[in-house]
Each structure stands twice: as C-alpha cells, then as structure tokens.
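Enquirer: can't give you the sequence, but here's the structure:
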C-alpha cells in the first residue's frame, strides 16, 4: 500500500505551510481508496481517522490540531480563537474557518467544490473555505475574507485548489438562470457544451469573487473530475453509479 502523501502547493502561498492533498498515500480501500478524510462518508471511521492523522502530521500539528467544520454549503464562517476547542468546532455547521493561531491547521473537504486557502502572512492570519456553486454565489468567499479582516488581515492572498473544471461541469438551464438573475454579467461563466447544455466555470467564478473582494488569487488548474488517479469527484462517482465517494482535504497553517 502506498503511504507517501502527495501534497500540491502553490507559490502564492509560499510564506505559509499549506497543501492541497491528493488521494495518494491514504489507508482507505475500495471506493475510498487512498486518502479519504470525510467523516461523513461511509468509509471505515478508523481509516478516516488514520488518514486525517497523516494530514495533521504533514502539517506539523497533532491530530487534535486539525481544525475543520461541518460543511453545509452555507456562507457561514467560524473564527477560531485562542481558547476555542478544535474538537468542538468540528461540530459547527459552517463552510469557512479563519484564525490567527499558530498551533492549528485549518482544513476543508471537497470532491469537486472549490477548496480555497487564504493567508495574510504579514499579519499572521489564515483562512480556508469550501466553495461549491451554492456557497460561492451565497457569499462564503466574501464572508471568509471579511472574517480574516476582522482579525487584522489587509493583504490577503488565496489559491483555489483542485476543483471541477468547466469542460466537466454540465448544468441545467435553471442553474444558469439562477446565476444570471443574480447578475446578468454572470453569463460569461457559462459556455455551451457538446449536448447543447450550459457548462459552468466554477474556478473562474471563484477567482472573480476573490479578486473583487480585494484578494490576490490564483487557481491551481487541477480538475478533480478528469484525474481519478489523484482526485475524488462527486460528479464522476455519480456518473459511474458509485454508492459513495471520498473527500479530498486541503489545509493551511502558520
């Protein structure tokens, strides 16, 4: 069994410890083969715990220092203060988490949605958010930036990690209509697919929201759907008729 983790990094976040973990190097098997870190998946809980422990070790924190939230596709963000219990925070329904603490690693789970890692290295403030289409249009990106600014951040950089790309993201007309009803200029994030259906560019939409919030931002340009050897994908698992799917993890620490 391969135990070497594959961790993708980006030069924009070179001043902080961070990583977009692929599925390589994990202990799970079957549908979840590799580094599945999803507590709410139907994978064996001890395997998920082992995988998360490997991530924590790679990030230089104890297993109890890997801070996540219960993701619900919301625009809610948790600020992790010095006295907060990381284990308790894991039960809070939210999709963003920020802190100025140096003893934890913030992490989000994804399987096509955008994992966004953010940092102001000068002020020692970091953040992470889970931004699928619903969270992105709902304001989770802006809420994460605002929460970081509340801790003193003012020069924020962000990287969007492995996400589903436009060529793999066919949506319905009602989906596109919802975006255009929000802002008519959002039609630029949709192309026409080979079947005549709209194709949505989620990472481009995320980059726009970050940059309009005053954040210097880039996308890693990895597509979760098109690379099954490295990434879990909810949409790919659905197309293949699978009963469940693994969750990737992305983490950042000071």
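Expert: Received it, and whenever you're ready, just let me know what you need. This one's a predicted model, so the numbers in the text were calculated from it and none came from an experiment.

Enquirer: switch to C-alpha atoms for all contacts and neighbour counts from now on
Expert: Will do.

Enquirer: give me the neighbour count for residue 46.
Expert: The local packing of residue 46 (other Cα atoms under 10 Å) involves 12 other residues.

Enquirer: which of the three states applies to it?
Expert: At residue 46, secondary structure determined by DSSP: H, G, I helix; E, B strand; the rest coil is helix.

Enquirer: just give me the neighbour total for residue 82.
Expert: A count of nearby residues for residue 82, using other Cα under 10 Å, gives 13.

Enquirer: which residues touch it?
Expert: Applying Cα atoms under 8 Å, 6 or more residues apart in numbering to residue 82 gives the contacts residue 101.

Enquirer: how close does it get to residue 100?
Expert: Using Cα to Cα, to the nearest Å, residue 82 is found at 8 Å from residue 100.

Enquirer: surely residue 166 touches residue 199?
Expert: Yes: look at residue 166 against residue 199 with Cα atoms under 8 Å: they come within range, at 5.8 Å.

Enquirer: what about these two, which has more around it?
Expert: Remark: of residue 166 and residue 199, residue 199 carries more neighbours, 23 against 19, as counted by other Cα under 10 Å.

Enquirer: excluding chain neighbours, what is closest to the more buried one?
Expert: Nearest residue to residue 199 in three dimensions, chain neighbours excluded: residue 170, at 4.5 Å (Cα to Cα, 6 or more residues apart in numbering).

Enquirer: check it against this one:
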C-alpha cells in the first residue's frame, strides 16, 4: 500500500511528493502517516509509513534522512553515502538516481529543487532560523557543485504554517528587520507587540534574490488544516503529548 501525496507542476516529471498525515498506520495524535523519527512513535509504524511514501513516489528507492537542527548546512548524497546515518544538517543535494532526499516538517517550510537538464535535485528544511541563515542558498551552492545551473533550477515550496496562523512577537520581527529592512513586507499587523509572519513568502523571496525564476508556492496552511497536515504549533496549543512530521521527498530515476 502507498500513500497519497501532492506534487508541484514546477518540478515536472522529476519524482517528488509532499506527504500529509493521510495514508499511514500510526494512531492517536500521530495518526496516520507520521514519518518523524523523533516523534516518540513506534519505530515499526514510522518505518512502514516511510516505506509507503517511498513506494508512492519512486518504488525501490533508498530514502535518506537528516537530524535536522534548524541550521544552513547542506549535505551532498552520492553513491558512496551511508544512507543509514542521519547527519546534522537541514538540506540535501544529489545527482545519484535511485535515492530519495527526504525532509521532515511540521510547520516549517519544505523546499524541493530540481535541475532536470543537469539531473540534480535538492531538498531543504527551512524553519525561520535556517531560512534567515541561508539554508536555501546553501542548497543552491551544493547543487551547482554537482553541475546544476542556477537559471535551470525549479523550486517548489510545500505545505507550511500560513501567515494567518503564524503570530510572532516584536523581538522576532526585529531580528528580520536587522538582517534586511525590506523584510518588513513579510509581516502583517497583529495584536499589540505582535505580527503575523509569512514564512513561505520570505523563503520565496530569498530564492528569487538568489536568481531563481521558477518558484511555486503550494499555499497550504499546516496549522489551519488539522485533517491534512501535522503542525507543531497546533499540537502545542492543544497540549498534545507529541506531534507528527510530514515527509517531503525528491529523487531521480
């Protein structure tokens, strides 16, 4: 059995998918396609969920993973990589067929990259810390080192927390304004001393500033749609014991 997933037209025929919480075997607050190794879920259930996702996108492929730390490091995966380890990083790049690059999120931004002409793909986990630190820039650099051309790279921004659900305090806003005053455009007015942050638009703007012209934004709000997506912030607000992680993948045949 496989699991349902969403795709982005910008990535064309490159095997990829944004998975939500449907189509898996986990139960309770983590139902049902929880793919998060750090979620406290039964490892056997997580393994089955990850297998279903892999078979849905690229049957027989080897799924990679990271110990995500909200940084800006990108790992290159090749034929000699040990796929059983989870290095501390937040992005992956590869030109090796038969490997699925996997990123876990639960409100943060999953970003999938592909240069179909060069046969190079990438995937990044962009939480706000990694986004402002340049995790997408690091992914582009790694892809270029594998032969990709920036003008040929297409990108898809997957399900993440939407601006209407992402309230931040004034200190958060000031971090972004100190980095670039133009970042003010990604914040909408909120209650006193707070604002609403559009992290997907921020990531898209970073990609555009890096020279990319084919950028798709899915527009889903992980916090607002509890039936379709896991959400760290929603789980905290509901005092749930844990929270699931959705998987986003991309690879080459």
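Expert: The structure has been received and is ready for your questions. This one's a predicted model, so the numbers in the text were calculated from it and none came from an experiment.

Enquirer: returning to what we had before: residue in the second structure paired with the residue nearest to residue 199 of the first structure?
Expert: In the second structure, residue 170 of the first structure lines up with residue 167, judged by TM-score structural alignment.

Enquirer: could you pull out the helices for the first structure?
Expert: Along the first structure, the stretches classed as helices by DSSP state H are 45-58, 86-89, 133-138, 140-150, 173-182, 202-212, 234-239.

Enquirer: next, the buried residues of the shortest one.
Expert: Read it as helix 86-89 of the first structure. If you call a residue buried by 16 or more other Cα atoms under 10 Å, then helix 86-89 of the first structure has these buried ones: 86, 89.

Enquirer: let me see the contact set for the closest residue in space to residue 216 of the first structure that isn't next to it in sequence.
Expert: Spatial nearest neighbour of residue 216 of the first structure, chain neighbours left out: residue 157 (4.8 Å); criterion: Cα to Cα, 6+ apart. Contact analysis of residue 157 of the first structure by Cα under 8 Å, 6+ apart lists 12-13, 118-120, 215-217.

Enquirer: go through those and name the one nearest residue 109 of the first structure.
Expert: Set against residue 109 of the first structure, the nearest of these by Cα to Cα is residue 118 (15.0 Å).

Enquirer: the aligned partner of that closest one in the second structure and residue 122 of the second structure, how far apart?
Expert: Counting by TM-score structural alignment, residue 118 of the first structure lines up with residue 113 in the second structure. Residue 113 of the second structure is 5 Å from residue 122 of the second structure, where distance means Cα to Cα.

Enquirer: need the residues touching each of these two.
Expert: Listed as contacting both residue 113 of the second structure and residue 122 by Cα under 8 Å, 6+ apart are residue 250.

Enquirer: re earlier: among the contacts of residue 157 of the first structure, who's most crowded?
Expert: Result: residue 119 is most packed of the contacts of residue 157 of the first structure (other Cα under 10 Å), 33 neighbours.

Enquirer: which residue sits closest to it, ignoring its sequence neighbours?
Expert: residue 126 is the one closest to residue 119 of the first structure (Cα to Cα, 6+ apart), at 4.4 Å.

Enquirer: wait, that neighbour sits on residue 107?
Expert: No: judged on Cα under 8 Å, residue 126 of the first structure makes no contact with residue 107 at a distance of 10.7 Å.

Enquirer: one step back: most packed of the helices of the first structure?
Expert: Using mean count of other Cα atoms under 10 Å, the stretch among those with the largest mean neighbour count is helix 140-150, at a mean of 22.

Enquirer: now do that one against helix 202-212, angle only.
Expert: With axes from the mean of the first three to the mean of the last three Cα atoms, to 10 degrees as the basis, helix 140-150 of the first structure and helix 202-212 are set at 30 degrees to each other.

Enquirer: to what extent does helix 140-150 of the first structure diverge from the second structure after superposition?
Expert: The superposed helix 140-150 of the first structure is, by mean Cα distance after the TM-score superposition for the first structure, a mean 0.5 Å from where its aligned residues fall in the second structure.

Enquirer: in the second structure, what range does that helix match?
Expert: The aligned range for helix 140-150 of the first structure is 135-145, by TM-score structural alignment.

Enquirer: report the distance from the matching stretch to the chain centre.
Expert: With Cα atoms, centre = their mean, to the nearest Å as the basis, stretch 135-145 of the second structure stands 15 Å off its chain's centre.

Enquirer: equivalent analysis for stretch 106-120 of the second structure, please.
Expert: 9 Å.

Enquirer: end to end, how far does stretch 104-120 of the first structure reach?
Expert: 16 Å.

Enquirer: aligned to residue 241 of the first structure, what sits in the second structure?
Expert: Under the alignment defined by TM-score structural alignment, residue 241 of the first structure is paired with residue 239 of the second structure.

Enquirer: residue 29 of the second structure versus that match, what's the distance?
Expert: Applying Cα to Cα, the value for residue 239 of the second structure to residue 29 of the second structure is 11 Å.

Enquirer: more neighbours: the two, which one.
Expert: Neighbour count, other Cα under 10 Å: between residue 239 of the second structure and residue 29, residue 29 has more, with 15 against 9.

Enquirer: if we ignore the residues flanking it in sequence, what's nearest the corresponding residue of the first structure for the more buried one?
Expert: By TM-score structural alignment, residue 29 of the second structure lines up with residue 31 in the first structure. Once flanking residues are discounted, residue 31 of the first structure sits nearest to residue 245: 6.3 Å by Cα to Cα, 6+ apart.

Enquirer: the one you found: neighbour count?
Expert: Neighbour count of residue 245 of the first structure, defined by other Cα under 10 Å: 23.

Enquirer: got the contact list for it?
Expert: Applying Cα under 8 Å, 6+ apart, we find residue 245 of the first structure in contact with 31-32, 41, 111, 232-234, 237.

Enquirer: the same query, at a cut-off of 7 Å, please.
Expert: Taking Cα atoms under 7 Å, 6 or more residues apart in numbering, we find residue 245 of the first structure in contact with 31-32, 232, 234, 237.
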